[in-house]
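**Q** kindly return the folded structure for what I paste below:
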Amino acid sequence: MPLGEFELIDRYFKRPARRAALGVGDDCALLRVKPGMSLAISSDMLVEGRHFLSTVRPERLGHKALAVNLSDLAACGARPLAFTLALSLPSADPDFLADFATGLFRLADEHDCELIGGDTTAGPLNICITVFGEVPVGAALLRSGALPGDDLYVSGQPGHARIALEVFRGTLQADGEVFETARMAMEMPTPRVELGLALRGIATSAVDVSDGLIGDLGHILESSAVGATLDVDALPESALLTQLPPSLRRQFALAGGDDYELLFTARRGDRQAVVDAAWAAQTPVTRIGVIQASEGLRLVDGRGCPERDIYARFDHFKT
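**A** A predicted model of the protein is given here:
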């Protein structure tokens, strides 16, 4: 017998409330917030064919659906609390739902983030999550705090997800091990929550890299009314990227999209503090540039010569 909407929720997504005063099953969730704390809220939607391929494993899809939202909390320096799930499904397939819920809740439990409500409906596969986090009043990392002279950093390894995308598109070839590593980056990104928490009081601004490093850096520059010089030769390079021609390595790292790394700025005098924060979060970070008073982004190589190639940010309505 086909699953009904409420049976679907009860079987795969209903859990006892922990932090919430009232969770799944009522008209509204009730979330307790501590005195002196701000509530950080973010929503992201994943649409089949736009954000993920139909061939992705449901368990990985459940992971990614929550990971991209936790990445936004990380960029704010917020600790995850809870999330809601709105799910449009072509059919209530028990196998898909069981695996999707497994990936979703594995990551949720890792970050002590509980599902507190949402909605389900029949329709094209579409996942929308709203995530809630807490951060001490005045301690949130914002896009607007970068100052001239600040160092510019990026976490992890931007560019891997783009390798997988181009393999799927048929424009690039990669062997099994390289492809699987890149595919994991694309389908199961690691939200840098611990790094965001460790950067409180150190980073002067931050943003998560979802639409390409250059595009998301533009948010910091615009919000902070500053410019930057970025050394393309300082970008982190992995064994995967070094197999590509230099032009593709830079294209993927600067404008690849789907990275979910943190891009942030910090005072020059806080370099050791950044190193300590990265070590505490067990997340590599790389210094790739400097913030300047004159607006605009300048790309240079390791010798300071202007980079001639142009890299466009990802845009959902132009790509």
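
**Q** from here on, contacts and neighbour counts on C-alpha atoms
**A** Noted.

**Q** buried set for stretch 194-209?
**A** Residues 194-200, 202-209 are the ones in stretch 194-209 that count as buried (16 or more other C-alpha atoms under 10 Å).

**Q** right, and Leu142 touches Ala206 too?
**A** Yes - with contact defined as C-alpha atoms under 8 Å, Leu142 counts as touching Ala206 (5.8 Å).

**Q** touching both of the two, which residues are there?
**A** Listed as contacting both Leu142 and Ala206 by C-alpha atoms under 8 Å, 6 or more residues apart in numbering are Ala75, Cys76.

**Q** tell me the first helix or strand C-terminal of the helix or strand harbouring Val275.
**A** If you go by DSSP states H and E, Val275 is part of helix 271-280. The helix or strand immediately downstream of helix 271-280 is strand 285-292, counting by DSSP H and E.

**Q** give me the packing partners of that following strand, helices and strands only.
**A** strand 151-155, strand 227-231 (3 or more C-alpha pairs under 8 Å, 6 or more residues apart in numbering; DSSP states H and E).

**Q** and if we set it to 10 Å?
**A** strand 151-155, strand 227-231, strand 261-266, helix 271-280, strand 296-300 (3 or more C-alpha pairs under 10 Å, 6 or more residues apart in numbering; DSSP states H and E).

**Q** one more sequence to fold, the one below, so I can look at both together:
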Amino acid sequence: MSAGEFELIRRLTRAVPCRRPDVVLGPGDDAAVLRPPPGMDLVQTIDTCLEGVHFPAGLDPADLGWRALAVNLSDLAAMGAEPAWGLLSLALPEADERWLDGFARGVAALASEAGLDLVGGDMVRGPLAVSFALTGFVPAGAALRRSGARAGDEIWVTGPLGGGAGGLAAWQRGDRARARAFLRPEPCLVAGRGLRGLASAAIDVSDGLLQDLGHVLEASGAGAVLELERLPVHPAAVGADPVAMALGGGDDYQLCFTMPPEKRDALLAAAADWTGAPVCIGRVRAEPGIELRRDGEPVPLPPAGWDHFRGAGP
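**A** Below you'll find the predicted structure:
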């Protein structure tokens, strides 16, 4: 006899136990009771991952657990927040205990690394879908935003781009070794916290650099010039045009941020603690729009990144 809903929930919560002292009451009641620390703003985000839209059918459940949590943690990173609590809504086509145990291992591994407690959630029968709602903390008034970029600011990324799209292509070819950037993205939580007080604006690169930078520029009322020879391209971005993959592929979960040039030394000092090295790829200008250049010469813009209601570009 297969496990029922409540036994599946118990299996999941046993695999991802609560350890944080600010969790007054975790899973098992009608709702969680949580105690925010004084002097902190709460930062909240929610994302849903659908099979066949955000991840391919047949993905290993442990990889899916890691990936679904990572894409949400990346939103907290882009705000400069420290992860605290998570809620999970999971739709499963059938009660598969082995699948759930694998999924829970992936979630638990990243949650432990990020300092996140899973404090509750829900499970239903339906097409495979994973939805995390996360809460993090940031000192009052210190959250990073999209709207602060100003003409003259430098544009930076925290690491190489194109690995998400290249990793998905590798997975589709059966090359799991090159697929890691897609399967197990690393949210830039340390970098996000390090950018408090340095970055004038920030966003995570989930839908492609051009599209996500475009959101920053729109919110800031500005434009940009990008120098393609500076663009860090991930080794997994292979094919006819790796640079186009880095510009528009998406699923990279690096941070793109803007910063006044006079803060460069402070940035490089802070980045000593980061996993990767930040790279300056251009500058903000007053004139709207994004201009691409290579060695000083204009380059045509490739298609934009992902949009749920338009597909992979206009």
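
**Q** quick revisit: can you list the neighbours in contact with the helix holding Val275 of the first structure?
**A** Here helix 271-280 of the first structure makes contact (C-alpha atoms under 10 Å, 6 or more residues apart in numbering) with 150-151, 153, 155, 194-203, 265-268, 270, 281-287.

**Q** so what's the residue nearest to the spatial centre of the first structure up against?
**A** In the first structure, the residue lying closest to the centroid (C-alpha atoms, centre = their mean) is Tyr260, at 3.0 Å. Going by C-alpha under 10 Å, 6+ apart, Tyr260 of the first structure touches 67-72, 74-75, 155-158, 161, 185-186, 189-192, 207-213.

**Q** just checking, what residue in the second structure corresponds to it?
**A** Pairing criterion TM-score structural alignment: the partner of Tyr260 of the first structure within the second structure is identified as Tyr253.

**Q** excluding chain neighbours, what is closest to its match?
**A** The spatial neighbour of Tyr253 of the second structure that comes closest, neighbours along the chain excluded (C-alpha to C-alpha, 6 or more residues apart in numbering), is Val205 at 4.9 Å.

**Q** counterpart of the one you found over in the first structure?
**A** Using TM-score structural alignment, the partner of Val205 of the second structure in the first structure is Val209.

**Q** got the contact list for that match?
**A** 71-72, 75, 154-155, 158, 215-217, 254-264.

**Q** if you set the cut-off to 7 Å instead, what comes out?
**A** Val209 of the first structure makes contacts with Asp216, Asp259, Tyr260, Glu261, Leu262, Leu263, as judged by C-alpha atoms under 7 Å, 6 or more residues apart in numbering.

**Q** ok, and those residues in the second structure?
**A** Contacts from those that recur in the second structure, judged by both residues aligned by TM-score structural alignment, their matches' C-alpha atoms under 7 Å, are Asp216, Asp259, Tyr260, Glu261, Leu262, Leu263.

**Q** tell me which helix or strand the first one sits in.
**A** In other words, Asp216 of the first structure. Going by DSSP H and E, Asp216 of the first structure is in helix 213-224.

**Q** gap between that helix and the chain center?
**A** 15 Å (C-alpha atoms, centre = their mean, to the nearest Å).

**Q** what is that helix packed up against?
**A** helix 246-255 (3 or more C-alpha pairs under 7 Å, 6 or more residues apart in numbering; DSSP states H and E).

**Q** rerun that using 8 Å as the cut-off
**A** By 3+ C-alpha pairs under 8 Å, 6+ apart, helix 213-224 of the first structure packs against strand 203-209, helix 246-255.

**Q** distance to Ala122 of the first structure for those - can I get that in JSON lines?
**A** Shown next, in JSON lines, are those (distance: least, C-alpha to C-alpha, whole Å):
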{"stretch": "strand 203-209", "distance to Ala122 of the first structure": "32"}
{"stretch": "helix 246-255", "distance to Ala122 of the first structure": "35"}
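
**Q** now the helices for the stretch 1-150 of the first structure?
**A** Remark: helices assigned in the stretch 1-150 of the first structure by DSSP state H, counting those that start in this stretch are 5-12, 58-76, 94-110.

**Q** ranking these by burial, who's on top?
**A** Among the helices of the stretch 1-150 of the first structure, helix 58-76 has the highest mean neighbour count (mean count of other C-alpha atoms under 10 Å), at a mean of 26.
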